[in-house]
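Novice: what's the 3D shape of this:
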Amino acid sequence: MPCQIQRRTSKQEKNYLCRNLHATIVSHTRNTKKFIRNMMENQQKSLDDLANQMTELMSRVLLLNSHFLATNIEEFPTRPVQSHGFDCTDIKDTVGSISRTPSGIYIIHPEGADYPFEVFCEMDYMGGGWTVFQKRIDGTIEFERTWAEYMDGFGDLGSEFWLGLRNIFHIVNQKNTKFSLLVAFESDDENTAYASYEDFYIDDENEQFKIHIGQFTGTAGDAFRGFGTQDNQNEMPFSTFDRDNDGCKSQCNIQANAVDSCSVYQNKTGWWYNQCGLANLNGAYLVTRKSLTSHIRWETWRQNGIPFKIKSVSMNLLRSSPHF
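Specialist: Next up is the predicted model:
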């Protein structure tokens, strides 16, 4: 075959192949687009179905919740909480007679209380059996609180806390019992001391939880009674910044400052104030440029005439009379 005819034939074949390839690519592209479109439509349909199912499920949850709230939950039986004793002394005397009772959180139900509640029991210090109702360590819990908060209690029983005036009242006002109060101190330079009072109790809410303390013994001095009548905090009602029951009628003169409220003057902390006095174990921890400074006050604990800077403190109750 002449070369000219061969070249013409080869060119025609190439054109034919190119046209077929182009047609194939176009067809494949069209089919691919159709497949992707169908897949996306199916995916969207699945998402729409799922959204509808979620909406229906949420509607059923809301309906069930409304039915539950409308139901009197008291109809369901509840298991009563089993307490370990009347107080930590009772726990030590009863449970401790069978096995060693470690320090920790226990449930007590004092006589007269409507319900049991948790307390921290100190079972190692000075023979154990102490019900701890106040503990300060490092200022992680703020004691700048309202009257309602001091009544109900706040904080963490495993760290810093205030047990609550109502709970303290129920513990120390059980029948045929007397309680002693032990205040344990540690200073910034790791000195320790204590103040102990016999016959400790507080009155009820109608009397503003007035404090009563008996005979004092200890190494930290009797700051509750202080050095004079104006310092004596015994038989004083409890005060907070929003419930002022201190001895400052009109105003007190504290270090040349006119003070209307001892609680406000002492960083809105609650205590049994009398013209502010020499004791406030609920004083605030304040941050200075150099360090964290405690304003816990017990000004009869002194060294060379200067009050110790108190780092930590706890207030503990021990039943001193047998339960009848």
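Novice: For the rest of this, base every contact and every neighbour count on C-alpha atoms.
Specialist: Will do.
Novice: so where do the strands sit in the stretch 1-150 of the chain?
Specialist: With DSSP state E, counting those that start in this stretch applied, the stretch 1-150 of the chain shows strands at 104-108, 117-122, 130-136, listed in chain order.
Novice: Let's see this one next, to set against the first:
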Amino acid sequence: MADTCMTSPNDGMIISANAIQKQLKALVVRVAELNDSMHLNRTCDAFGHRNTTDELNPRIEKLYTGCHQLFSDGYVNSDVYRIWIFLGYRFISIFCDMETVGKYSRQRGWMVIQRRKNGEVNFDRGWNDYLHGFGFPSKEYWVGLYNLDALLHQKRIGTVENNLALRIDLTDWDGAHAYTECNSFYINPENDDFRITSIGTCTGTPQIRSPMAYIVGKTFSTFDYHSNTIRSPECLRLQRGGWWFGSCRHSNLNGVYATKEEQMTVDKIYVKHWKKVNSNNTSLRYVTMKLQ
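Specialist: Reported below is the predicted structural model:
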């Protein structure tokens, strides 16, 4: 926009149009900050953990819609940052992984939507908690299905880039690591139970691509809400937490956290074929799901 001027009818001051734009942008940021402060009144959920939108970040005078934008602007440390959500006109707190380079984008800066690292946060929760999110972005957390849908939705409405890539990193207690990265992650909204309709083309560790690809077409479910007719009563009894399940024997990254003495089993955090990655079939220590 050209730096045109206008005259105030009150005092004859010459006001730059660019200056007005900057003032309006600052006002948007301030309104969002006030919205954040209102959320602070509900500090804890039923499990004693703050909602993911309540963990404040250092003041940043810009609206960022992704961690890769933050990285490009010089915020190179992996940390919790506020990401702007057009849908709802608000911020959410997201842990940004600034170290991992995308296989497709060749860029750093990933929005972590799920994180497991020590079992500190209880993931054995019902539908309402998985809708709204729980835990701490700086520690362990689930971003929430509403927030996940909003992050993906703002891509689809053309406000920023096209569909997001999904990357999943897995590390067991022996240190064995595997990952899969898919270039076009897409879910349907709540009226279809957040069904995954696409993950695009995937790369990464061959042994885990198949169980991760199996989630396509599956709806999200929990112990107290499920529309998935494939799940047997035994599956409902064994697998805790919320996930795009399908049958029992493929994956559940939101399952019960296992100790280093345990092997991977279907009733804990589970990925089919992990024994092909590590013959000891050791349980997972670190899990992250992230978007770019």
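Novice: Can you lay out the strands of the stretch 1-150 of the first structure as JSON lines showing mean neighbour count and distance to Arg8 of the first structure?
Specialist: Compiled in JSON lines, the strands of the stretch 1-150 of the first structure are given as follows (neighbours: other C-alpha atoms under 10 Å; distance: least, C-alpha to C-alpha, whole Å):
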{"stretch": "strand 104-108", "mean neighbour count": "18", "distance to Arg8 of the first structure": "103"}
{"stretch": "strand 117-122", "mean neighbour count": "21", "distance to Arg8 of the first structure": "104"}
{"stretch": "strand 130-136", "mean neighbour count": "25", "distance to Arg8 of the first structure": "105"}
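Novice: Tell me who's in contact with the residue most central in space within the first structure.
Specialist: Most central in the first structure under C-alpha atoms, centre = their mean is Gly155, positioned 3.5 Å from the mean C-alpha point. Contacts were defined as C-alpha atoms under 8 Å, 6 or more residues apart in numbering; by that measure Gly155 of the first structure touches Ile141, Phe161, Trp162.
Novice: Gly139 is in contact with the second one, correct?
Specialist: So the one you mean is Phe161 of the first structure. No - applying C-alpha atoms under 8 Å, one finds Phe161 of the first structure not in contact with Gly139, separated by 10.2 Å.
Novice: Those two: which is more packed in?
Specialist: A direct count of neighbours by other C-alpha atoms under 10 Å for Phe161 of the first structure and Gly139 places Phe161 higher, at 23 against 19.
Novice: Which position in the second structure pairs with the residue nearest to the centre of the first structure?
Specialist: For Gly155 of the first structure, the aligned residue in the second structure is Gly135 (criterion: TM-score structural alignment).
Novice: do the same with Thr131 of the first structure
Specialist: Residue mapping for Thr131 of the first structure onto the second structure gives Met111, with TM-score structural alignment as the criterion.
Novice: Let me have the strands of the stretch 1-150 of the first structure in CSV, extended by distance to Ser263 of the first structure.
Specialist: Listed next are the strands of the stretch 1-150 of the first structure as CSV, based on distance: least, C-alpha to C-alpha, whole Å:
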stretch, distance to Ser263 of the first structure
strand 104-108, 30
strand 117-122, 26
strand 130-136, 18
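Novice: Which of these sits closest to Gly247 of the first structure?
Specialist: When the strands of the stretch 1-150 of the first structure are ranked by distance to Gly247 of the first structure, counting by C-alpha to C-alpha, first place goes to strand 130-136 at 23.4 Å.
Novice: give me every residue that touches the residue nearest to Met212 of the second structure when sequence neighbours are not counted.
Specialist: Among residues not flanking Met212 of the second structure along the chain, Ser251 sits closest, at 6.9 Å (C-alpha to C-alpha, 6 or more residues apart in numbering). Ser251 of the second structure makes contact with Pro211, Met212, Phe245, Ile269, Tyr270, Val271, Lys272 under the criterion C-alpha under 8 Å, 6+ apart.
Novice: Brilliant, that's me finished.
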